[in-house]
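Enquirer: got a sequence here, can you build the structure:
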Amino acid sequence: MNNAPYPTPYPDVNVVLLELLPAVQSILGSHFIGMYLDGSLATGDFDEASDIDFVVVTDKEISGALFESLQAMHDRIGIMDSPWAIQLEGSYISQQALRRYDPAYALHPNIERGSNERLKMELHDHTWDVHRYVLRESGITLIGPSPQTLIDPVAPDDLRRAMFAALQEWAMQILDEPTQIDGWGYQTYSVLSLCRILYTLQYGTIVSKPCAARWAQETLEKTWEPLIERAWVGRHNPGLKAPADDVTATLDLIRYTLEYSQKFKMPANKR
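Expert: Below you'll find the model as predicted:
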């Protein structure tokens, strides 16, 4: 259990988390098991362009009055006088559903980052294995038992399956509608995500975006190196229009990653 008064090295982030945690505990009461941070805060690549990824673990599925109370609480936090108040991105997962991914127990309360986002019931697909892995291996405990006691180990091939499936759906959506990456924010996010997908397919593990990007620059054909390097600049200016050449190059990198991924195509895992 982490009893530190400040859960992260970032004071402005802590202000939001120290508002969220007691509010969640108050609403859930005896149903609360723990609250954790995953994502970039856990993997070590958090910066001012990141979101605040969190997971709340409960002893039962959330619905009815509890859901409505949590939704109202998130609405209130979302109007706090802090830019981080709308960067919360997380889920409320029962202990049973967190232990191992089961599509029969995959509908959970979730909130995404953004000024107009509200807590909603969201289907968590098999790519949730990626979150489970990061949470188990690197997660930050705000309060509660160790994540390793709550989550079964995630096998390398399960991570590969999750990344492969996510890539097929996500990449085809962008190729079908390339205007999605006209903005510098999503274009650079796409480049760095592709680096991480390629790394996971190759090694069956999850690393930070900087680590995956460096690996891609050192390993892939040199033609991709400038695009990846520019992604670190563009992600800090998400409201600007992406350079046309970078949009074209990103689409090419998507096609390359789709082709590369075929060697890792595996049968669906029977759970």
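
Enquirer: from here on, just use CA atoms for contacts and neighbour counts.
Expert: Noted.

Enquirer: residue nearest the centroid of the protein?
Expert: The residue lying closest to the centre of the chain (CA atoms, centre = their mean) is residue 39, at 5.1 Å.

Enquirer: ok, now how distant is it from residue 72?
Expert: Applying CA to CA, to the nearest Å, the value for residue 39 to residue 72 is 24 Å.

Enquirer: okay, now the residue lying closest to residue 103 once chain neighbours are set aside: neighbour count?
Expert: Computed as CA to CA, 6 or more residues apart in numbering, the closest residue to residue 103 that is not its neighbour in sequence is residue 125, at 7.1 Å. Here the number of neighbours of residue 125 (other CA atoms under 10 Å) works out to 15.

Enquirer: quick one, helices of the chain?
Expert: 11-28, 40-43, 64-77, 95-99, 128-138, 147-150, 156-176, 184-203, 209-219, 225-234, 244-261 (DSSP state H).

Enquirer: these: which one's closest to residue 113?
Expert: Closest to residue 113 of those, according to CA to CA: helix 64-77, at 11.3 Å.

Enquirer: does anything pack onto the closest one? Which helices or strands?
Expert: Contacts defined by 3 or more CA pairs under 8 Å, 6 or more residues apart in numbering; DSSP states H and E place helix 64-77 against helix 11-28.

Enquirer: pull out the buried positions in the helix it packs on.
Expert: Within helix 11-28, the residues that count as buried by 16 or more other CA atoms under 10 Å are 13-17, 20-21, 23-25, 27-28.

Enquirer: who touches it?
Expert: Contacts to helix 11-28, defined as CA atoms under 8 Å, 6 or more residues apart in numbering, come from residues 6-8, 32, 35, 52, 58, 66, 69-70, 73, 77, 82, 84-85.

Enquirer: correct me, but residue 193 touches residue 209?
Expert: Yes: under the criterion of CA atoms under 8 Å, residue 193 makes contact with residue 209 at 7.4 Å.

Enquirer: to check against the first, give me the structure of this:
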Amino acid sequence: MDGRQQQQTPNSAIGRSRQSGAALVALPVGARRVLPSLLDEIQSALGDQLLGVYLYGSVVGGDFDEGVSDIDLVVAFADAVDQSMMGRLETAHYRFWQTHPDFVDRIDLVYAPAAVLSGRPPSDGGSSGLPLLASVSPGSPLHTTPATRSWALNWQQARDAGATLTGRPVESVVRPVPVDEVRAVVAAEALSLRERIPETHHREAMPTSS
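Expert: Below you'll find the predicted structure:
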């Protein structure tokens, strides 16, 4: 042997657990079938800007339902979201869905600049002036969205319970998300949901005439 470590390809990295760095996660058949193609398209779109692709959610948690469950991913890249990048990503996702139409509504993926993943969480001052993410999810095509505090839940899941598919280890890219920050985000999300639900007015039954 020449002492050089063999470079790990995306396919060989699939399912490699971040926690141990060596233990393989037994990915479901559907995920194993489509992830190499998706990784190729992401690499083609981002090129040298790609820093890492991180898998989390049911596909690594053991409760993935074949034919139903989504594949959840965080993609880290070096620069910022711009119009040129969005065009390349749209082409990449179109090609992927042409090849794998059964996953058109089963990819939940966010493209995040490294500065967002590693930096301090944003304040509660709204979305004005925040960096942009690119996101695609079931029922929602590729679009830009502000990097608000609520995304910390995705970062936390990817870092603490995810797997690095390719690129830098997730713990070197995504900051730790403290428990108190997770609790604050969950509380804010619950309050927002409550405010969006219309109040139900209960009317007393009118007395019936005898």
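
Enquirer: show me which of residue 193 and residue 209 of the first structure is the more surrounded one.
Expert: More crowded of residue 193 of the first structure and residue 209, by other CA under 10 Å: residue 209, with 22 against 16.

Enquirer: wait, isn't the more buried one in contact with residue 196?
Expert: Yes: checked against CA under 8 Å, the pair residue 209 of the first structure and residue 196 is within contact range at 6.2 Å.

Enquirer: and residue 138 of the second structure? What does it align with in the first structure?
Expert: With TM-score structural alignment defining the correspondence, residue 138 of the second structure maps onto residue 113 in the first structure.

Enquirer: that match and residue 49 touch, don't they?
Expert: No: counting by CA under 8 Å, residue 49 is not a contact partner of residue 113 of the first structure; they are 11.6 Å apart.

Enquirer: between the two, which one's more packed in?
Expert: Neighbour count, other CA under 10 Å: between residue 113 of the first structure and residue 49, residue 113 has more, with 19 against 11.

Enquirer: any idea how far residue 74 of the first structure is from the more buried one?
Expert: Residue 113 of the first structure is 11 Å from residue 74 of the first structure, by CA to CA.

Enquirer: repeat that for residue 119 of the first structure.
Expert: Computed as CA to CA, the residue 119 of the first structure to residue 74 of the first structure distance reads 7 Å.

Enquirer: can you pull the residues that touch both of these two?
Expert: By CA under 8 Å, 6+ apart, no residue touches both residue 119 of the first structure and residue 74.

Enquirer: can you lay out the helices of the first structure as CSV showing distance to residue 105 of the first structure?
Expert: Listed next are those as CSV, based on distance: least, CA to CA, whole Å:
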stretch, distance to residue 105 of the first structure
helix 11-28, 20
helix 40-43, 25
helix 64-77, 16
helix 95-99, 6
helix 128-138, 12
helix 147-150, 16
helix 156-176, 17
helix 184-203, 26
helix 209-219, 30
helix 225-234, 37
helix 244-261, 28
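
Enquirer: so for residue 1 of the first structure, which of the ones you listed sits nearest?
Expert: Closest to residue 1 of the first structure of those is helix 147-150 (CA to CA; 10.0 Å).

Enquirer: which bit of the second structure covers the closest one?
Expert: Against the second structure, helix 147-150 of the first structure falls on residues 170-173 (TM-score structural alignment).

Enquirer: buried stuff in the matching stretch?
Expert: Neighbour-count burial for stretch 170-173 of the second structure, with 16+ other CA under 10 Å as criterion, is recorded at 170-171, 173.

Enquirer: can you list contacts of that stretch?
Expert: Outside stretch 170-173 of the second structure, the residues touching it (CA under 8 Å, 6+ apart) are 18, 52, 54, 76, 114, 117-118, 158-159, 163-164.

Enquirer: repeat that for 7 Å
Expert: Residues from elsewhere that reach stretch 170-173 of the second structure (CA atoms under 7 Å, 6 or more residues apart in numbering): 54, 114, 117-118, 159, 164.

Enquirer: repeat for stretch 95-115 of the second structure
Expert: For stretch 95-115 of the second structure, contacts defined as CA under 7 Å, 6+ apart pick out 37-38, 41, 69-80, 133-139, 173.

Enquirer: could you identify the buried members of these?
Expert: So, by 16+ other CA under 10 Å, the buried ones in the contacts of stretch 95-115 of the second structure are 37-38, 41, 69-77, 80, 133-137, 173.

Enquirer: list the buried ones in stretch 49-56 of the second structure?
Expert: Within stretch 49-56 of the second structure, the residues scored as buried using 16+ other CA under 10 Å are 50-56.
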